[in-house]
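S.K.: I'd like to go over a predicted model; first the sequence, then the structure.
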Amino acid sequence: MALSTLDLFSIGIGPSSSHTVGPMRAARRFTHALEQEGTLEAVARVKGELFGSLSATGVGHGSDMALILGLAGHDPETIDPEAAAPVVSACVADRVLPLAGMREIPFDRPKDLILHMRRSLPGHPNGMRLTAFDADGGVLTTRDYYSVGGGFVVTAEELEAELDQTREIARHGEEPEPHPFSTGAELVAQCEIHGKSIADVMRANEAARGDLAEVEAKVLEIWDVMQECVHNGLHRTEPILPGGLKVKRRAPGLYAQLQQKGVDEEGKDPMWAMEWVNLFALAVNEENASFGRIVTAPTNGAAGIIPAVLHYVDRFVLGPDASEQQRRATVLDFLFTAAAIGILYKRNASISGAEVGCQGEVGSACSMAAGALCAVLGGTPLQVENAAEIGIEHNLGLTCDPVGGLVQVPCIERNAIASVKAINAARLALVGDGDHRVTLDQAIQTMRETGADMKSKYKETSRGGLAVNVIEC
């Protein structure tokens, strides 16, 4: 049940952590299971089935492509995004699947990859089933997997075991960590008892599980990928995003405008910094929509918010005169704090748009970014908790209604708006003393209950909201 910073932030490809990264990981994990069982050489055919939300928006999110790539042995963290589409095209055209990247088997796309548009598996809206057959058509093995948000993948058995563990923790408490916490109140209490910041509480818990230096190195690598993602988004030359909606890229044009205005504008335009925050978020999410390399933060659909706010810190809070040591320390504090807040959502509600709507994705990311910004601006743990609460409170009820099943409209612009909202939430919290009427735990509970009450058509199925009221042309 213990979660790491690296569980909340991981490197993958767009456009969706639940619908792209998760299925790719599940398919690759399936091939590993075949290897461990000693049945890989006997496999003559593999069938993949997508259920629920994965089937409803699977094509737009690249879920079908992801399954093929995973079965072919590719990992979302290491695959070259430019190579993904050609690999899939070759498999479909040649009717051959390089299973686990080791041996070729026949592959018939319409027959071997099925989207059950109106069926769901019992454990979670994002369900998939993978089955391996021998040369006589007999079943060698079949497994159900669930993509539960943020790229997390579990089997049906693991999902039930996790629920049992959650129930056990509720009865007897969390397994011992230096600073255990399952709620926002417990997190703040750990800080107050031990005189630590939220980031330092996370550091102590990370150190208890392994090498803290390795974790910090990986977190800094994640920041490098976030920066690379922004850079790539600013310099893309294709004017239209893929997918058929004909959505125009905005990040390269806005970047050119801001450069043309020049640094002198910084002292004249009171919204100058917010223009850049919008730009950073747009750049990330346009990369995500283009199947580019991305950091789930905590999901791909909300991947622009935390990088945008952290870029704001780097450019406008630290500024050009900050030392590399200062930048490094600030980045680590920011991302450790954001992860601690994200763990609260993962444990007590959900970060899956298919489960609770976009409040679980953009809402959680806005909350994480708000709390993290408040922390690096000098906020106390109580003020950080307040900032995180403000960040989610004003995203409660947010639906997941992607037009055409693509992570573009309203997702890209929604990340920009939430990034600015996170900055405002942090600033509001900083002018207070941490005392506030609604707690973060109450807001998270409300998010969970609201998601349970929300009709399924508003939860990443593209059957309600903007998805049916916007003409796809």
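M.R.: Now that the structure is in, tell me what you want to look at.

S.K.: hey, let's count contacts and neighbours off CA atoms from now on
M.R.: Will do.

S.K.: where along the stretch 51-200 of the chain do the strands fall?
M.R.: Counting by DSSP state E, counting those that start in this stretch, one finds strands in the stretch 51-200 of the chain at the ranges 96-99, 103-106, 113-116, 126-133, 139-149, 152-155.

S.K.: oh sorry, the question was meant for the stretch 201-350 of the chain
M.R.: Assigned strands in the stretch 201-350 of the chain, in chain order: 293-296 (criterion: DSSP E, counting those that start in this stretch).

S.K.: okay, pairing it with this:
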Amino acid sequence: MMLSAFDIFKIGIGPSSSHTVGPMRAALLFARSLEQRGLLARVARLRVDLFGSLGATGHGHATDQGVILGLFGDAPDTVRPETVQPRLEALRRTGTLMLLGTTPIAFDRVRDIVFRGEESLPEHPNAMRFTAFATDDAVLAEGSYFSVGGGFVVEGGQAVAQTAAVAVPHPFSTGDELMAQCRENGLSVAALVLRNECAWRPEAEVRAGLLRIWGVMQQCVQRGFGIDNPLAAQALPGPLRMRRRAGELHRELLAQAGAADPLAAMDWVNAFAMAVNEENAAGGRVVTAPTNGAAGVVPAVMHYYQRFVPNASDAGIVDFLLTAAAIGMLYKTNASISGAEVGCQGEVGVACSMAAGALAAVLGGTPAQVENAAEIGMEHNLGLTCDPVGGMVQIPCVERNAMGAVKAINAARMALRGDGSHYVSLDAVIRTMKQTGEDMKSTYKETSLGGLAVNVVEC
């Protein structure tokens, strides 16, 4: 089944697509399954077991919070971030959870959500098991779910459909197939993906939806800069007490406007990326692109396009997102976008590849140059580990997004200086990324058991 651009770019909340958004979706699916089976009124209590990476770093990634929100009946794209903490406090105080907002059950966050980081299920390192009990402690229902990156969820071995299966006019599953489709039909990558998207919804709706995605990205940057967001002056949540820097950097850049600094654009890109990922780390609203941990790369490069490229337009923004989505689909289909599965090369590396190809496209690149830029973006992120300090999406994640964005811009510029021919294909680098992830020790795949996570002392 072909993925949609709206599968790759999904509106959610921080701090993690795999550890917060995915568990929220899984909990909502399980709760709805109880309702559909007529069991909701019989539920007295629930237990949620979190395995593998979810168990190991779930505290720092707010996995338990995501689960609770899903049980409340919240979805990642509609939950209001400002309501989360008051409702969690009410749950702590009363010990009562309103399942799907209608059915009260006894619930204790510490007792009923069990972190089993030392145990893994064979299907995927991000595993959850939900168990519903009746008043006599008899098991009413069980369900296993796997959060496979980018907010995607697999239930009991079956993929949960993100977009209804339809026949698209230009199907592709590899980079070579995508390039062949572009050549044979005389289409850019964006135009080809747009035609596919129109198999699901009218073109006007596609464009409006993508501009809504862009609007959420812009709002996230503004909030990260502290504009109409007093919380941006606070340290990020958690024991690290990490200072937010994007707002201060933004103010400095505004004060220095007009100064003769040939690298000022790089400072702006850093500010854009850090604003997004600091907002993500604070639990704010972001767009998975393709994950929350890598959510700052694509918006930062899009802001670079808007601010520094002459004649930038909304049409260019739509083409950027369509092109980036095509590249993201290839990684999702043929490898992984889960840090728990392949390390951060599958998150920031993929985001860098997506942004590089998309920027090359809106700067006038041919499909071959787009593929080249995307390949360069990943080639120089191969082996990137996922080793969050304290299990939190803060160090090195915030700065890593800024580095990924700058690298994407350079990759696009390198590709545009060539004619599109290159030795390493995008398909080859995707295969290599997948193989590298398989060879990588589990300690470097979102477990916080290796790398910076054990060499930086938590304050």
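M.R.: In hand now; what should we look at? Here the structure is a predicted model, which is why all the values come from computation and not from measurement.

S.K.: before we move on, back to that, and the strands of the stretch 51-200 of structure 1 as JSON lines, adding distance to residue 471 of structure 1 and mean neighbour count?
M.R.: Formatted as JSON lines, the strands of the stretch 51-200 of structure 1 follow (distance: least, CA to CA, whole Å; neighbours: other CA atoms under 10 Å):
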{"stretch": "strand 96-99", "distance to residue 471 of structure 1": "36", "mean neighbour count": "21"}
{"stretch": "strand 103-106", "distance to residue 471 of structure 1": "39", "mean neighbour count": "15"}
{"stretch": "strand 113-116", "distance to residue 471 of structure 1": "24", "mean neighbour count": "18"}
{"stretch": "strand 126-133", "distance to residue 471 of structure 1": "26", "mean neighbour count": "24"}
{"stretch": "strand 139-149", "distance to residue 471 of structure 1": "28", "mean neighbour count": "21"}
{"stretch": "strand 152-155", "distance to residue 471 of structure 1": "33", "mean neighbour count": "20"}
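
S.K.: residue 342 of structure 1: which of these is closest?
M.R.: Distance to residue 342 of structure 1, taken as CA to CA, is lowest for strand 139-149 among the strands of the stretch 51-200 of structure 1, at 11.9 Å.

S.K.: before we move on, the earlier item: export the strands of the stretch 51-200 of structure 1 to a markdown table and tack on distance to residue 425 of structure 1?
M.R.: Below are those laid out as a markdown table (distance: least, CA to CA, whole Å):
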| stretch | distance to residue 425 of structure 1 |
| --- | --- |
| strand 96-99 | 48 |
| strand 103-106 | 53 |
| strand 113-116 | 41 |
| strand 126-133 | 32 |
| strand 139-149 | 25 |
| strand 152-155 | 28 |
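
S.K.: mind checking which of those strands is nearest residue 168 of structure 1?
M.R.: Counting by CA to CA, residue 168 of structure 1 lies closest to strand 152-155 out of the strands of the stretch 51-200 of structure 1; the figure is 18.9 Å.

S.K.: and that closest one, how far from structure 2 on average?
M.R.: Following the fit onto structure 2, the mean deviation recorded for strand 152-155 of structure 1 is 0.8 Å by mean CA distance after the TM-score superposition for structure 1.

S.K.: equivalent analysis for stretch 327-339 of structure 1, please.
M.R.: With mean CA distance after the TM-score superposition for structure 1, stretch 327-339 of structure 1 averages 0.5 Å from its match.

S.K.: read off where that stretch ends up in structure 2.
M.R.: Aligned using TM-score structural alignment, stretch 327-339 of structure 1 spans residues 313-325 in structure 2.

S.K.: what do you get for stretch 374-392 of structure 1?
M.R.: Using TM-score structural alignment, stretch 374-392 of structure 1 lines up with residues 360-378 of structure 2.

S.K.: before we move on, the earlier item: determine which of the strands of the stretch 51-200 of structure 1 approaches residue 317 of structure 1 most closely.
M.R.: Between the strands of the stretch 51-200 of structure 1, strand 139-149 lies closest to residue 317 of structure 1; by CA to CA that is 31.6 Å.

S.K.: give me the angle between that closest one and strand 126-133.
M.R.: 160 degrees (axes from the mean of the first three to the mean of the last three CA atoms, to 10 degrees).

S.K.: next one: strand 139-149 of structure 1 to chain centre, how far?
M.R.: Chain-centre distance of strand 139-149 of structure 1: 21 Å, with CA atoms, centre = their mean, to the nearest Å.

S.K.: and what of stretch 39-49 of structure 1?
M.R.: The mean C-alpha position of stretch 39-49 of structure 1 is separated from the chain mean by 30 Å, CA atoms, centre = their mean.

S.K.: closest one to residue 445 of structure 1 among the strands of the stretch 51-200 of structure 1?
M.R.: Of these, nearest to residue 445 of structure 1 by CA to CA is strand 139-149, at 17.6 Å.

S.K.: quick one: contacts of that closest one?
M.R.: Under the contact criterion CA atoms under 8 Å, 6 or more residues apart in numbering, strand 139-149 of structure 1 has outside partners 17-19, 22-23, 26, 30, 34, 39, 43, 123-124, 126-134, 153-156, 299, 350-353.

S.K.: what about 6 Å?
M.R.: 18, 22, 126-133, 153-155, 351-352 (CA atoms under 6 Å, 6 or more residues apart in numbering).

S.K.: residues of the match of stretch 374-392 of structure 1 that come out buried?
M.R.: Neighbour counts using 16 or more other CA atoms under 10 Å place 360-363, 365-378 of stretch 360-378 of structure 2 among the buried residues.

S.K.: outside of that stretch, which residues touch it?
M.R.: So stretch 360-378 of structure 2 is in contact with 316, 349, 352-353, 356-357, 408, 411-412, 415, 420, 426, going by CA under 6 Å, 6+ apart.

S.K.: tell me which stretches of the stretch 101-250 of structure 1 form helices.
M.R.: All helices of the stretch 101-250 of structure 1, identified by DSSP state H, counting those that start in this stretch, fall at 109-112, 156-172, 184-194, 198-209, 212-235.

S.K.: now the third one on structure 2. Mean distance?
M.R.: Here helix 184-194 of structure 1 is compared with structure 2 after superposition; its mean distance to the aligned residues, by mean CA distance after the TM-score superposition for structure 1, is 0.6 Å.

S.K.: okay, buried residues for that helix please.
M.R.: Along helix 184-194 of structure 1, these residues count as buried under the neighbour rule (16+ other CA under 10 Å): 184, 187-191.

S.K.: out of these, who's nearest residue 449 of structure 1?
M.R.: Minimum distance to residue 449 of structure 1 across the buried residues of helix 184-194 of structure 1 is 17.4 Å, recorded for residue 184 (CA to CA).
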